[in-house]
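# Here is a sequence with its predicted model. Questions after.
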Amino acid sequence: MNWKTDSELIPLSWFKEMRISSPVVFNSEKNTWDVYKYEDVKKIFADHEHYSSKGTESAMEPINSSILRQDPPKHRQLRMLVSQAFTPRAIESLAPKIESIAQQLCDQAEVTGEMDALLDYASPLPIIVIVEMLGIPSVDRDRFKEWSDSLVGNDGERYFQCQKEMSDYFSDIMNRRRLDPQDDLISNLVHAKVEGEQLSDLEIIGFCILLLVAGNETTTNLITSALLCLDSDREARKSLIEEPSMIPQAIEEVLRYCSPVQTMIRIVKKTTVLRGQTLSPGQMVNLWIGSANHDGEHFDTPEKFDIHRNPNPHLAFGHGIHFCLGSQLARLESKIAIQTLLSRFPDYARDRTHTLERLDSWMMFGVNRLPLVLTK
């Protein structure tokens, strides 16, 4: 791939070095462990006896009340409820709406002959879908995008502040939905019961925040990374134009190669030994998904972007009970977005007068802008 250097966008050389020399390494300053190999990352994802998904921040932070940060049995209860909105039938029913959004965004870009693939296409598409699922006024889309970016950014103060802002925002909507239910996800959540108990306000807010981030940031960066990869690999692009049925398989390779979520966190619950290292209760563990998905012990020629890769057991959506609830929606949105843009602008090209820059986020991978020149 000629659009990056490892050190600037995806630190593939660093990941490889760490997998070889220090696959499990302790950061004494932060009291955290970093885990780089596929086998170890996958194992920890599934080990709920020794590792907890609960965060290190205040228990009152809404994101800590979401299914992302819950262990069994609470996790099972919450997931059982919210998964009703993500059944295969429910997701597939969104396809016409997603196609309409993609076409409208391409119509707008066609007028000028150019677009920023991030700002004008990959970002608004999933935001519009999530906003409609939740039942949020369309005029608030820009606020949602700003909140979403802050939640995955590196500004800790803004991270906590935007959760407070979102808590106030969703509390107001929840109160209105209790009095006047609508055909939307928030109405369903405020009236639903899990094993006879209603969800707390904090749990509902936490899920709304999680859905916003997971449903927006992951898909946005997946779409932009796909367009970036296909700009460099013209043979792959030609294959997908000629045979659109291959797009889902190509998206799986984008998920592996440019994993939108680069790392996930676990907290050690019980003393355990991993590759000769003793991990103690309370210590944080960074699971480097981006490294695991380039582990040569599990992927042949991992440094190569290969849309024909099969099998492709990447960990981009996690593993085990915390496997991403919205993975099917992300895949559907990305498939439609890529297929629509390739059909409308098969000869699109990245504007190479613009220097690519990575998002200011330690946990997400993506670029902060992707200007394209469009030709039919």
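Thanks, I have it. None of the values given here were measured: they were computed from a predicted structure.
# Please count neighbours and contacts with C-alpha atoms only from this point.
Fine.
# and the residue most central in space within the chain, what does it touch?
With distances taken as C-alpha atoms, centre = their mean, residue 218 lies nearest the centre of the chain, 2.5 Å away. Going by C-alpha atoms under 8 Å, 6 or more residues apart in numbering, residue 218 touches 260, 261, 330, 364.
# And those residues, which two are furthest apart?
Maximum pairwise distance in the contacts of residue 218, criterion C-alpha to C-alpha, is 15.1 Å, between 330 and 364.
# Pretty sure residue 349 sits against residue 231.
Yes: taking contacts as C-alpha atoms under 8 Å, residue 349 lies within contact range of residue 231: 6.2 Å.
# what's near enough to touch residue 115?
Residue 115 makes contacts with 109, 121, 371, 372, 373, 374, as judged by C-alpha under 8 Å, 6+ apart.
# ignore the last one, residue 102
121, 125, 336, 337, 340, 341.
# Could you tell me how many residues sit around the fourth one?
Per other C-alpha atoms under 10 Å, the neighbour tally for residue 337 reads 26.
# want to compare, so here's the second one:
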Amino acid sequence: MAFRFDPYDPAFDADPFPAYKVLRDEHPCFYSEEAGMWVLSRYDDILAALSNWRTYSSAKGNLIDELPGRAGSTLGSSDPPRHDRLRALIQSAMTKRALDHVIEPARASCHKHLAALRDQSVFDFVGDYGSKMTVDLLFYLFNLPRADAEVVRDNAVLMVQTDAKTRQKTEAHLAAFRWMADYAENLVQERKKNPGDDLLSGFITAEIDGEKLLDKEVQLTVTTLIMAGIESLSGFLGMFAYNLANEHDARRAVSADHGLIPDAMEESLRFNTSAQRFKRCLQVDTELHGQTMKAGDFVMLAYGSANRDERMFENPDSYDVARRPKRHLGFGGGVHACIGSALARVATEVIFSEFLKAVPEFTRVDDVLPWVPSSNFRSPQKLRLARG
């Protein structure tokens, strides 16, 4: 039977790693009919693509199923020199001060949500803790109205999803994106009139050599960061908890020594990252592993496969908190390395340090998990944990 690779198949996200291994070993440059694009699965090939934006362009979008209006207009969906200008201006607003100032508010939110779980022997890590924490952090950083939390979260979740049957964004997904874009536009206009000491105001006022972000650029940046800040970070937190729930020795080691949390986090980003697949568009005909990819073809970069490539990592299918995999692709790489990675690391360390103080021992309740239906991301929609 001919090999197929279908990133829309719900069964695939339940355990994508056997298919990734077949890709790496037998089809390192594979055309997926289901995805309508080439798939690169080996670490070196993906790193080379990430390092060569002139050939592997992001300007036609980086999401497998792109949202309208993003391509060419956001940090993740543009190439230099526009990308470099956007990144410099956005980075100037995301200063170390913002990182330092998020620690205590994050800790306070942890205490609040963990207190609500104190009497529950079984709880949903995603819905009861991880997702609530990411909403709290984002609303703090952008100084958003707390009354908007539920509707913002619901739309952010829908934005990252793709319908597995139609293999595309449905009207519900597109409506969520339109709602978020309108919400961000209103925020930008309000904050221009009433600036404050928050990240959104920082984007509006950021200036380098007399140049500022355009209103549309701020709007799209905020829209993307709300999506990433709520759903992508929540997905990573859920995957980290999922990894620790499955790996008993690692969980016990980290619970006993919270100084291991940063290394365990990096290993989770390698071993079972939520950021599984992103795309590029070829600008020139490219030969790779005996295949000819044509200019204009889309190429999927399977980060989740690269992070399990035995050509790069020894015993890649083992979760080892002592590994220190500094070159993993859990936050991407090249010019498009995740701009929020430092913030995500700081927040995750606080969130898990407090969680493991309150719940040092836990196990998974369900053998089969519901996974977020997304062609880009992989994370549990629900992760029920039992104490002890």
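Alright, I've got the coordinates. Bear in mind the structure is a predicted one, so any value in this text is a computation, not a measurement.
# what TM-score comes out when they're superposed?
TM-score for the superposed chains, counting by TM-score structural alignment, normalised by the length of the first structure: 0.92, backed by 370 aligned residues with a C-alpha RMSD of 2.2 Å.
# From residue 271 of the second structure, how far out is residue 317 of the second structure?
Applying C-alpha to C-alpha, to the nearest Å, the value for residue 317 of the second structure to residue 271 of the second structure is 7 Å.
# okay, the two: which has more neighbours?
residue 271 (26 against 14).
# quick one: what's aligned to that one in the first structure?
Mapped onto the first structure by TM-score structural alignment, residue 271 of the second structure lines up with residue 257.
# do the same with residue 260 of the second structure
For residue 260 of the second structure, the residue aligned by TM-score structural alignment is residue 246.
# What lies in contact with the helix ranked longest in the first structure?
Under DSSP state H, the helix in the first structure containing the largest number of residues is helix 156-179. Residues outside helix 156-179 of the first structure that contact it (C-alpha under 8 Å, 6+ apart): 61-63, 147, 150-153, 186-187, 190-191, 201, 205, 208-209.
# how about the strands in the first structure?
Using DSSP state E, the strands found in the first structure span residues 24-27, 32-35, 51-52, 114-116, 193-194, 197-198, 263-268, 272-274, 277-279, 284-288, 349-350, 371-373.
# want to try a markdown table for those strands, with distance to residue 227 of the first structure as columns?
Below are the strands of the first structure laid out as a markdown table (distance: least, C-alpha to C-alpha, whole Å):
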| stretch | distance to residue 227 of the first structure |
| --- | --- |
| strand 24-27 | 33 |
| strand 32-35 | 29 |
| strand 51-52 | 36 |
| strand 114-116 | 11 |
| strand 193-194 | 41 |
| strand 197-198 | 43 |
| strand 263-268 | 22 |
| strand 272-274 | 38 |
| strand 277-279 | 40 |
| strand 284-288 | 24 |
| strand 349-350 | 9 |
| strand 371-373 | 10 |
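# What is the burial count for whichever residue in the first structure pairs up with residue 192 of the second structure?
Counting by TM-score structural alignment, residue 192 of the second structure lines up with residue 178 in the first structure. Here the number of neighbours of residue 178 of the first structure (other C-alpha under 10 Å) works out to 15.
# Same check on residue 118 of the first structure?
Counted with other C-alpha under 10 Å, residues neighbouring residue 118 of the first structure total 23.
# tally of neighbours for residue 137 of the first structure?
By other C-alpha under 10 Å, 9 other residues sit near residue 137 of the first structure.
# aligned partner of it in the second structure?
Matched by TM-score structural alignment, residue 137 of the first structure corresponds to residue 145 in the second structure.
# Please give me every residue in contact with that match.
Counting by C-alpha under 8 Å, 6+ apart, residue 145 of the second structure touches residue 139.
# any idea how far residue 158 of the second structure is from it?
With C-alpha to C-alpha as the criterion, residue 145 of the second structure and residue 158 of the second structure are 20 Å apart.
# and what of residue 128 of the second structure?
Residue 128 of the second structure sits 18 Å away from residue 158 of the second structure, going by C-alpha to C-alpha.
# next one: residue 368 of the second structure
In terms of C-alpha to C-alpha, residue 368 of the second structure sits 22 Å off from residue 158 of the second structure.
# between these two, which one's more packed in?
residue 158 (22 against 9).
# Translate that one into the numbering of the first structure.
For residue 158 of the second structure, the residue aligned by TM-score structural alignment is residue 150.
# okay, now the residue lying closest to its match once chain neighbours are set aside: neighbour count?
Using C-alpha to C-alpha, 6 or more residues apart in numbering and skipping the chain neighbours, the partner closest in space to residue 150 of the first structure is residue 159 (5.6 Å). For residue 159 of the first structure, the neighbour count with other C-alpha under 10 Å is 17.
# Pull up the gap between the equivalent of residue 159 of the first structure over in the second structure and residue 127 of the second structure, please.
Here residue 159 of the first structure is matched to residue 173 in the second structure, going by TM-score structural alignment. Taking C-alpha to C-alpha as the measure, residue 173 of the second structure falls 20 Å from residue 127 of the second structure.
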